[in-house]
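>>> pasting a predicted model and its sequence here:
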Amino acid sequence: MPAQRSARTSLTSGRPKEARLRGASLVSVCIHSFNHAPFLPTAIESVLAQTYPHVEVVIVDDGSTDKSLEVARGYAARFPGRVKVFTHDGNAHRGIPATANLAVQKSGGPYWCGLSSDNAFVPDKVERQVAFLEEHPEVGIVYGPAKVIDATGHVLGFTFVRDLSREPDALPALLEGNCLQGQTVMLRRECLQKVGLEDENLTYSDWELWIRIAAHYKVAFLPGPVAYYRVHTTNTSVEQPLEVQRERHLEVMRTIEAKAPVIGGGLARPFNRAMVKLHLAYLYFCAADPDSAARAISAALEIEPAVLLDYRFLAGWLIRRQREVALFTRSEARDYIGWFTEYATAHVPPGMRRTGSLDPIWRLKFALLLGKYGFVVRQLLRRGELLLDALRAGRQ
């Protein structure tokens, strides 16, 4: 949950600054617009007000029934050549993946950003991210945190996102869940040329796309907010039943499982393919399908038996399932930890049994214990730090 802070902010105040970058690469900002007429001007103006001037705004209206298309065309008339507006054939409503894909096809910059019509950019987002990508050619995606705002633009707090640059490899972390918020991302067009566009059969198509890109490119995190995420009564991605969210997660993992041989790159490595199976096992278990979960774990051990030897990683993964995943109840996560360790204990290959040292499963159980109580200690220390900060502030 975002920290509860309240302050008024002007999302697009001030005139654009002169760009401080040497290059002049075009950045395509693709806005997928659907029934957000009150918020669309803020989204568009936040792009036009970027401190980096070489930006094109490509708006695709997804069959809006309010005045969104009229608003978008008004900006296209005021900024000809810089703001472009498109619709699906017959003004059809085709969903976010198809709308995002059409926007990519209608854009031409070597760098690409997506933006929902109810969100916005901070003024220097594009400048900072272009500078980073130009300095780090090995990176395919760069992202950062966002400020959370309400319908009127009041800042409520910040999104807490996982810093994948701290990971040895971003791919296993992305397989766990979608750490990247779409409006905070900038990627190279060459990534899309290599791995393809969003899968229009998936609701969580952006997550699946990030996974495909992370299989071939590095993912980088920039500290400091780069976008505004708006919470309002007509958000389409919130308040979905847990069962629906579970099924959408399963759709992504099944799709990655099927595509892995074609995607290649990091998904060709046995460890990552085994992790896909373990994620499927967790999702099946929480969906009350232990038989499918057992088959998925068996498949994981068949692909990479040594996955059980990386007990520190497994312990962290299992603890994160209990601590971070909001889709499932904590009791389900706790039950899965016990079920997983019991099942894995019964299926440790004989060659992996240790003599004179702890079995891998006992190592895992020990690491789980340390991870669980280590988290509690870290939380207590953090609360102590916050209390000291409050006391110091009160004395000033």
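Perfect, I can see it now.
>>> CA atoms for contacts and neighbours, from now on please.
Fine.
>>> which residues does residue 261 contact?
Applying C-alpha atoms under 8 Å, 6 or more residues apart in numbering, one finds that residue 261 lies in contact with 267-268.
>>> tell me the secondary structure at it.
helix (DSSP: H, G, I helix; E, B strand; the rest coil).
>>> let me know the helix or strand that the residue nearest the centre of the chain is in.
The centroid of the chain falls nearest to residue 180 when counting by C-alpha atoms, centre = their mean (2.2 Å). Assigned by DSSP states H and E, residue 180 belongs to no helix or strand.
>>> now it: how far from residue 286?
In this view, residue 180 and residue 286 are 24 Å apart by C-alpha to C-alpha, to the nearest Å.
>>> likewise residue 98?
30 Å.
>>> and what of residue 249?
If you go by C-alpha to C-alpha, the gap between residue 249 and residue 286 works out to 12 Å.
>>> which of those two has more neighbours?
Between residue 249 and residue 286, counting by other C-alpha atoms under 10 Å, residue 249 is the more crowded of the two (24 against 21).
>>> ok, and here's another one to check against it:
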Amino acid sequence: MELNEMSELVSVIVPMYNHARYIQQCLDSVYNEDYPNIELIIIDDGSNDESVEVAKKWRESHQGKFHRFHIETQENQGICKTLNRLVSIAEGEYIVLLASDDYLIKGGIEAKVSALKKNPQWLAVFSDAILIDPDSNIVSHSAIEYYNVNRYALQFTNLMAQQIIMFWTPPMQIMVFKKKAFNPIIGVGLYDETMCFEDRDMCLRLLAKQAYGFIDTRAYAYRVRIRQEVTPGVDTNSKRKDFHIISGKVFSHFSGINNLFLRAQYQSYVDRSKNKIYFYFWRLLMLILRGYYYFQLKYKQHFSQNAKYN
């Protein structure tokens, strides 16, 4: 397909680390996308396998498809610093984050870019995804269903925020951003480089600005690590600590039940070893708030269904 300069440029950014086994499948999916104006940017974060060699060899026979195809390497910096570097050199109006062991589903970029155009208040949009295992076998045809996310709630800004805050953080890989989302004045800023993982902090900042949307389509193949809780190289304790620190950082930007839940989540971590009574109080409050969320969700669903038949 010839490049169509009338379409806004989309930057597909790929943080790569030790994925020589998967990077060709990842890049093939970008090549097979039907969006006509793409730049592809890869930063290898200190891989010690043949990831860089595989990517460069692939570029030799495929780079003509792209507006620009850039590969660079660096010593290991971690995911947040690598993403910020990728964002800083991206030239597109829209940014697609693609993990080097995942792949795009054809048509997904167009669907998400179209949704962002139709909803100017959104700075980012996420979608459903299929889940694949390390051998690329399909684990589930729907991440939404696999993680027991209420699809109905994602249609409403307030319910979606509560669903994400209390139960599930969409992986950043299933999102498309407007480039201005990373502007600290008109957007939410770059990734916090003090964090050991990228998803939740960015997601909550977007929710706080009411600039986050959902489209009900499968646009991405996300590789899950069966029986492995966290990303390789990130220990469970560090992720748990950062998870609660994030809640403490952002709770003041929310109101009502969201503010209360995030505050309780943070305080339960602070008080876990200092004051067991307070710790159990905060945990109980979180349980009550989750129950209240389920009640209002079922109430809304019930009356929505009744309205259809009246």
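Structure received. A quick note: this is a predicted structure, and the numbers were derived from the prediction, not measured.
>>> and the helix ranked longest in the first structure, which residues are buried?
Counting by DSSP state H, the longest helix found in the first structure is helix 360-395. Neighbour-count burial for helix 360-395 of the first structure flags 360-361, 363-368, 371-372 (criterion: 16 or more other C-alpha atoms under 10 Å).
>>> try stretch 111-124 of the second structure
The neighbour-count check on stretch 111-124 of the second structure (16+ other C-alpha under 10 Å) flags 111-113, 115-116, 122-124 as buried.
>>> first-to-last residue distance for that stretch?
Start to finish, the residues bounding stretch 111-124 of the second structure are 13 Å apart (C-alpha to C-alpha).
>>> okay, that stretch sits on what stretch of the first structure?
Aligned by TM-score structural alignment, stretch 111-124 of the second structure corresponds to residues 128-141 of the first structure.
>>> report the distance from that stretch to the chain centre.
18 Å (C-alpha atoms, centre = their mean, to the nearest Å).
>>> now check residue 277 of the first structure against the second structure: what is it aligned to?
Using TM-score structural alignment, the equivalent of residue 277 of the first structure in the second structure is residue 263.
>>> again with residue 382 of the first structure
If you follow residue 382 of the first structure across to the second structure using TM-score structural alignment, you land on a gap.
>>> please apply the same query to residue 168 of the first structure.
Under the alignment defined by TM-score structural alignment, residue 168 of the first structure corresponds to residue 158 in the second structure.
>>> which other helices and strands contact the host helix or strand of its match?
Taking DSSP H and E as the criterion, residue 158 of the second structure maps to helix 157-166. If you count contacts as 3 or more C-alpha pairs under 8 Å, 6 or more residues apart in numbering; DSSP states H and E, helix 157-166 of the second structure packs onto helix 256-270, helix 276-309.
>>> okay, the angle between the last one and helix 157-166?
It refers to helix 276-309 of the second structure. In terms of direction (axes from the mean of the first three to the mean of the last three C-alpha atoms, to 10 degrees), helix 276-309 of the second structure departs from helix 157-166 by 140 degrees.
>>> now helix 276-309 of the second structure: how far from the chain's centre is it?
With C-alpha atoms, centre = their mean, you get 25 Å for helix 276-309 of the second structure.
>>> okay, helices next: where are they in the first structure?
40-48, 68-78, 96-106, 125-135, 170-176, 189-195, 205-214, 242-263, 270-286, 290-303, 311-323, 330-346, 360-395.
>>> reformat those as CSV; add distance to residue 159 of the first structure.
CSV is the format used below for those (distance: least, C-alpha to C-alpha, whole Å):
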stretch, distance to residue 159 of the first structure
helix 40-48, 19
helix 68-78, 27
helix 96-106, 22
helix 125-135, 16
helix 170-176, 17
helix 189-195, 26
helix 205-214, 17
helix 242-263, 20
helix 270-286, 24
helix 290-303, 32
helix 311-323, 17
helix 330-346, 21
helix 360-395, 18
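>>> how about residue 90 of the second structure, what's its partner in the first structure?
Residue 90 of the second structure maps onto residue 107 in the first structure, by TM-score structural alignment.
>>> quick one: map residue 37 of the first structure onto the second structure.
By TM-score structural alignment, residue 37 of the first structure lines up with residue 20 in the second structure.
>>> skipping its backbone neighbours, what lies nearest that match in space?
Ranked by C-alpha to C-alpha, 6 or more residues apart in numbering and with sequence neighbours excluded, the top spatial neighbour of residue 20 of the second structure is residue 51, at 3.9 Å.
>>> residue in the first structure matching the one you found?
In the first structure, residue 51 of the second structure lands on residue 68 (TM-score structural alignment).
>>> check residue 195 of the second structure too.
Under TM-score structural alignment, residue 195 of the second structure pairs with residue 202 in the first structure.
>>> what's near enough to touch the residue nearest to residue 20 of the second structure?
So residue 51 of the second structure contacts 16-21, 23, 44 (C-alpha under 8 Å, 6+ apart).
>>> residue 72 of the first structure now?
40, 59, 85.
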